[in-house]
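*Asks:* quick one: sequence plus predicted model below, questions after.
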Amino acid sequence: MTAAVLYRHGGPEALQLREDWPLPSVGPGQVLVRVSAAAVNNTDVWTRQGAYGLPGRPEAKAGWRGAVDFPRVQGGDIAGVISETAEDVPDAWVGRRVLVDPAFYADAGEDAVAVGLLGSEADGGFASYVAVDASRVHDMSASPLSDQELAALPVAYGTAMGMLERARIRSGETVLVTGASGGVGLALVQLAAARGARVVALTSASKAASLREAGATATLLRETEPAGLQSQLKAVAPEGLDAVADVAGGPWLEQLLPAMRDGARWAIAGAVAGAVITFDLRRLYLHNLSLIGSSMHTRAHFASLADLARVGTVHPRIAASYRLTELHAAQEEFLRGTHVGKITITP
């Protein structure tokens, strides 16, 4: 079969297209999924680059959870059709259109945290076929979403769902989303708006209109100097923020913490704008604020996302589509960061 195979940490040359990669074998409790569509994420690029570091060694080349076993077929986003099942899996699954949960979990509980990812700790969806545990697949036979829209969901929308659930975002609340035009950021805007929240999106001027189309009530320009940004935020959220869904990190915590009302929650799932920050701890404890780390989703979060996909509550925006043989070009466009929405891959 065709597969994009990562042989080591490095640049694009470390990821090679193979036309002769062996078809995955189906083990006990597994199904074979013929991939209809996949999508590009930061996780794919950072794993290739080895950009995650290790505890006490930020310069070390490593994947999200440490060492990566090479060679590895990347790709955490997978939508497809089941073509084969193991003997202990009902053959009624054959032919069903499915969405694949990419996470490995700490234990068997519905609320267990994610501790690994397809495409990193096991082979993923940048291939014609992938073998996965049957417990990962969610039936999408009735979903109105296209294959590419389904493939846009697992990593970005799963991460966003985890943030919104952990921050307890409810209808009627005002939530600020940083990095709102990226994959997770746009997912946050759509999912928060779908549950009735009032969304303020922090983005660039060129992408503000797209964020309003996605459901943002107001947009703030990240190019604005701090005093001006705080003044704009006061105008659009005069009573303060109930929550912040932050995928950027960096200076935003220090700058925007004063805009949070008592008892507000700040969920963070990224640090592209800076991993090491300073802020006034007194603002945190005197106002009973919550700072929540959120990495991906739980089984329960993903099941809720799958329910939304079945009825088409949210339609992911597809910014561009590439063939699997054009994966390098897809990642180049992804890294330029000029797009809004997801870049998808079809085999």
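*Replies:* Structure's in. What do you need? Residues are numbered from 1 along each chain as shown.
*Asks:* when you work out contacts or count neighbours from here on, use the C-alpha atoms and nothing else.
*Replies:* Noted.
*Asks:* secondary structure class for the residue positioned nearest the centre of the chain?
*Replies:* The centroid of the chain falls nearest to Ala156 when counting by CA atoms, centre = their mean (1.9 Å). Three-state assignment for Ala156 (DSSP: H, G, I helix; E, B strand; the rest coil): helix.
*Asks:* excluding its backbone neighbours, what's nearest it?
*Replies:* Excluding the flanking residues, the one nearest Ala156 by CA to CA, 6 or more residues apart in numbering is Val184, at 4.5 Å.
*Asks:* which other helices and strands does the helix or strand the one you found falls within contact?
*Replies:* Using DSSP states H and E, Val184 sits within helix 183-194. Judged by 3 or more CA pairs under 8 Å, 6 or more residues apart in numbering; DSSP states H and E, the packing partners of helix 183-194 are helix 158-166, strand 174-177, strand 198-203, helix 208-214.
*Asks:* this is the comparison structure:
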Amino acid sequence: MQQPIPSTMHAVLLTGHGGLDKLEYRTDVATPAPKDGEVLIRVLAAAVNNTDVNTRIGWYSKSVTQDTAASANGDFTRDAEDASWSGTPLKFPLIQGADCCGIIVNVGEGVDPARIGERVIVRNMLRGPVNGAPFACWTYGSECNGAFAQYTVAPSVDTWPVRSDWSDIELASIPCSYSTSELLMQRAQVTGKDIVLITGASGGVGSGAVQLAKCRGAKVIAITSEDKKQDVLGLGADEVVIRGSDLVRTLGKESVTVVIDLVGGSDWSQLLDVLVKGGRYAVSGAIGGPLVQLDLRTVYLKDLTLVGCTWQDDAVFQSLINYVESGKIKPLVSKVYPLSEIATAQETFLSKKYAGKIVLTPPK
């Protein structure tokens, strides 16, 4: 029997750009109602991502030059006019949460009522609000409310049923990180002939990238810390390079065909040095710092292809669902917190002491 839908719910409101004090846990937030083409989801689990922290601290603003961790401990005196995925000011209060696993409990006009009862995950790069326009960013939990709540609404077209024996917590670890990983694989055209170097390999996107590169038959060299080496090898990496190592000395010049980068930072130029002539570099993050030193001669003399990866077409999420349902990938969840402890969860996330994902669960 379906539970009655309450008029109010527990949720975390982001009240502005800033520190953890901007996360306000409330028990009296109005439960949203689905509009035309939308579904109402009872959230079962929601994972923490870099984008949640980056959005909170305003890291996407071009005025920010530090890495995520340093910026999170800053004074937050920055230009918020471009501090979002879309480059436009955010509207507060905002319910964040780019990852959602839940049950559809109601539908809006134009949505088949038979969808009620489906266990679903939400595509974080929403297509519905932008009518499927290419390279238009409308991000779940950024440009609209997300999953850090007991209930959330999402476009039906962006809400995908998943037939899997994974737990709700495991499924919640997938949408944002692993869809980004799959996007990187597709944009970099990774195949079984490639030797792929992955930075930040113990994080959510990195751990997904290791698995998805192996699904394609590629050889994977992963960069991570010594304490997470066994975790990454357990995901299928063929070789691990300890973060901070001299890549040219360790791997040799022109030793990899693809670089998947999530870090950026001061050692970035080494990534191009180890790429073969005609190699491909794909990036979707810069937690180690957004500003890098690039010698354009390296790019054109080696005929390198550099690809930025954010927007996703339908093929990305469909492929991801197929990998989950066929059991070809596995989640990596390290810690679970109740939604009310979101500040602690984000502090743990920023400490980078754990491999894989941190997941929040709202009250039932």
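*Replies:* Looks like it arrived, so ask away. Only a predicted model underlies this, so the values are computations on that prediction, with no experimental measurement involved.
*Asks:* still on that earlier bit, quick one: whatever residue of structure 2 lines up with the residue nearest to the centre of structure 1 from Phe92 of structure 2, how far?
*Replies:* Aligned counterpart of Ala156 of structure 1 in structure 2: Ser177 (TM-score structural alignment). Ser177 of structure 2 sits 25 Å away from Phe92 of structure 2, going by CA to CA, to the nearest Å.
*Asks:* and if you look at Ile329 of structure 2?
*Replies:* 36 Å.
*Asks:* and the residue nearest to Ala156 of structure 1, what's its match in structure 2?
*Replies:* Checking TM-score structural alignment: Val184 of structure 1 goes with Val205.
*Asks:* and Ala303 of structure 1, by the same measure?
*Replies:* In structure 2, Ala303 of structure 1 lands on Gln318 (TM-score structural alignment).
*Asks:* ok, back up a step: Ile329 and Phe92 of structure 2: which has the busier surroundings?
*Replies:* Taking neighbours as other CA atoms under 10 Å, Ile329 of structure 2 and Phe92 compare with Ile329 leading, 19 against 11.
*Asks:* OK, contacts around that one?
*Replies:* Shown in contact with Ile329 of structure 2 (CA atoms under 8 Å, 6 or more residues apart in numbering): 208, 211-212, 323.
*Asks:* alignment lookup: it to structure 1.
*Replies:* By TM-score structural alignment, Ile329 of structure 2 lines up with Val314.
*Asks:* in three-state terms, label that match for me.
*Replies:* Val314 of structure 1 - assigned by three-state DSSP - is coil.
*Asks:* any idea how far Leu305 of structure 1 is from it?
*Replies:* 9 Å.
*Asks:* ok, back up a step: so which of the helices and strands packed on helix 183-194 of structure 1 gets nearest Ala245 of structure 1?
*Replies:* strand 174-177 (4.9 Å; CA to CA).
*Asks:* mean distance between the closest one and structure 2 after superposition?
*Replies:* Strand 174-177 of structure 1, aligned to structure 2 and superposed, deviates on average by 0.3 Å (mean CA distance after the TM-score superposition for structure 1).
*Asks:* for the contacts of Ile329 of structure 2, which ones persist in structure 1?
*Replies:* Contacts conserved in structure 1 for those, counting by both residues aligned by TM-score structural alignment, their matches' CA atoms under 8 Å: 211-212, 323.
*Asks:* from the residues you listed, pick the one nearest Asp238 of structure 2.
*Replies:* Nearest member of the kept ones among the contacts of Ile329 of structure 2 to Asp238 of structure 2, counting by CA to CA, is Gln211, at 11.0 Å.
*Asks:* hmm, the closest one is touching Gly236, no?
*Replies:* Yes: with contact defined as CA atoms under 8 Å, Gln211 of structure 2 reaches Gly236; the gap is 6.4 Å.
*Asks:* out of these two, which sits in the busier spot?
*Replies:* Shown here are Gln211 of structure 2 and Gly236; by other CA under 10 Å, Gln211 has more neighbours (25 against 19).
*Asks:* what about the match of Ala303 of structure 1, which SS state?
*Replies:* helix.
*Asks:* how many neighbours does the aligned partner of Met125 of structure 2 in structure 1 have?
*Replies:* Aligned by TM-score structural alignment, Met125 of structure 2 pairs with Ala103 of structure 1. Neighbour count of Ala103 of structure 1, defined by other CA under 10 Å: 24.
*Asks:* got the contact list for Ala103 of structure 1?
*Replies:* Ala103 of structure 1 touches 114-118, 296-297, counting by CA under 8 Å, 6+ apart.
*Asks:* ignoring the adjacent residues along the chain, who's closest to it?
*Replies:* Closest to Ala103 of structure 1 by CA to CA, 6+ apart is Leu117, at 4.7 Å.
*Asks:* what lines up with that neighbour in structure 2?
*Replies:* Checking with TM-score structural alignment, Leu117 of structure 1 has Thr139 as its match.
*Asks:* Pro129 is in contact with its match, correct?
*Replies:* No: here Thr139 of structure 2 does not reach Pro129: they are 9.5 Å apart, not a contact under CA under 8 Å.
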